[in-house]
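> Provided below for reference: sequence and predicted model.
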Amino acid sequence: MKINPYLMFDGNCEAAFKFYEQCLGGKITMMMSHKEAPSAEGVPPEWHDKIMHACLDLGDRLLMGSDCPPGYFEMLQGFYVQVSVPEAAEAERIFYALAENGKVKMPIAQTFWSVRFGMLNDQFGTPWMVNCEQVV
């Protein structure tokens, strides 16, 4: 079993996924707007360019998301998207890239369980943990 996060956005899903593709690597394999979907006629015209479904392929995991219909968006809370990498330098690169125009909750640093660990909310409001575990 694999569990993949599905993030909801308030109209900025396309910008978020292009940002995540740049920060995390991987490749956007799907970015479908509402006007491209079979149900386009049921969506208000001002919503046609919003994203119905996006998928970022990160190798063995996927990051997926979409724009919520108007009036349905709720701020993300009660979870973090956790990224684990094997190298401290890569953890720092990803952390600082995601933190651009965001809010650092816990600066990236060595902890008792990891070589590097940090927490932040990115510029889109998505909460992230970046971790580089210690090799035992």
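Perfect, I can see it now. Predicted model, so just to flag it, every value in this text is computed and none were measured.
> make it CA atoms for all contacts and neighbour counts henceforth
Fine.
> any idea how far the residue nearest the centre of the chain is from Asp10?
The centroid of the chain falls nearest to Tyr20 when counting by Cα atoms, centre = their mean (5.8 Å). Tyr20 sits 16 Å away from Asp10, taking Cα to Cα, to the nearest Å as the criterion.
> what about stretch 42-53, distance to the chain center?
On the basis of Cα atoms, centre = their mean, to the nearest Å, stretch 42-53 sits 21 Å off its chain's mean C-alpha point.
> From start to finish, how long is stretch 21-31 in a straight line?
12 Å.
> buried set for that stretch?
21, 23-24, 26-28, 31 (16 or more other Cα atoms under 10 Å).
> Show me what counts as buried in stretch 56-76.
By neighbour count with 16+ other Cα under 10 Å, stretch 56-76 contains the buried residues 56-57, 62-69.
> Alongside the first one, take a look at this:
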Amino acid sequence: MLTIHPYVNFPGNTEEAFRFYQSVFGGNFKALIRFKDTPEAERMSPEDQEKIMHISLPIGDSMLLMGTDALESMGHTLTMGNNFFLTITPTSRHEADEVFAKLSAGGKASLPMHESSWNSYFGMFTDKFGLQWMIDLDLSQQ
């Protein structure tokens, strides 16, 4: 079944924010990946390598709160309003491609669907109404 989860960008304090959310909601992180664990690490400062590339915290039975550090050194600028995405978790590549095509129609694709370095079939776009979306199919679950 297709699900939608919030994905929040922070200006370098994702870990602090998610430790706070964890103290409120409880639970354990489903994922915590630092930039040092990615292929891009060698191009980053040691400080930026310690920042969060991806983190997720299950809340309740079916929601994941996810986030990342959107670093200025990587060309990201955050302002309130552009610091979140709605993330769709499809059940197949076909569903991922179909939802991507339909929701991005009239909008702007910033990253076409592709196989990522974290073993996902992944894409990003802004729809014609200005909402930012990610589609993330976990290939290890296929």
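Thanks, I have the structure now. As the structure is a computational prediction, the values presented were derived from the model and not from experiment.
> which one of the buried residues of stretch 21-31 of the first structure is nearest Ile51 of the first structure?
Met31 (6.8 Å; Cα to Cα).
> wait, what's in contact with the closest one?
If a contact means Cα atoms under 8 Å, 6 or more residues apart in numbering, then Met31 of the first structure has 14, 51-55 as its contacts.
> again, but for Met106 of the first structure
Met106 of the first structure neighbours (Cα under 8 Å, 6+ apart): 118-120.
> Could you tell me which of those residues count as buried?
By 16+ other Cα under 10 Å, the contacts of Met106 of the first structure give 118-120 as buried.
> Make CSV from these and add distance to Ala91 of the first structure to it.
CSV is the format used below for those (distance: Cα to Cα, whole Å):
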residue, distance to Ala91 of the first structure
Gly118, 9
Met119, 11
Leu120, 13
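> SS state for the alignment partner in the second structure of Phe73 of the first structure?
Matched to the second structure by TM-score structural alignment, Phe73 of the first structure sits across from Thr77. Under the three-state scheme (DSSP: H, G, I helix; E, B strand; the rest coil), Thr77 of the second structure adopts coil.
> what's the burial count for Ala109 of the first structure?
By other Cα atoms under 10 Å, 15 other residues sit near Ala109 of the first structure.
> That one contacts Arg116, doesn't it?
Yes - in terms of Cα atoms under 8 Å, Ala109 of the first structure counts as a neighbour of Arg116; the distance is 4.9 Å.
> which residue ranges form the strands in the second structure?
Listed in chain order, the strands of the second structure (DSSP state E) span 3-10, 31-34, 52-59, 63-69, 84-89, 108-115, 120-126, 132-138.
> quick one on the thing from earlier: got a list of what the residue nearest to the centre of the first structure touches?
Counting by Cα under 8 Å, 6+ apart, Tyr20 of the first structure touches Leu98.
> Return the residue of the second structure aligned against it.
So, by TM-score structural alignment, Tyr20 of the first structure is matched to Tyr21.
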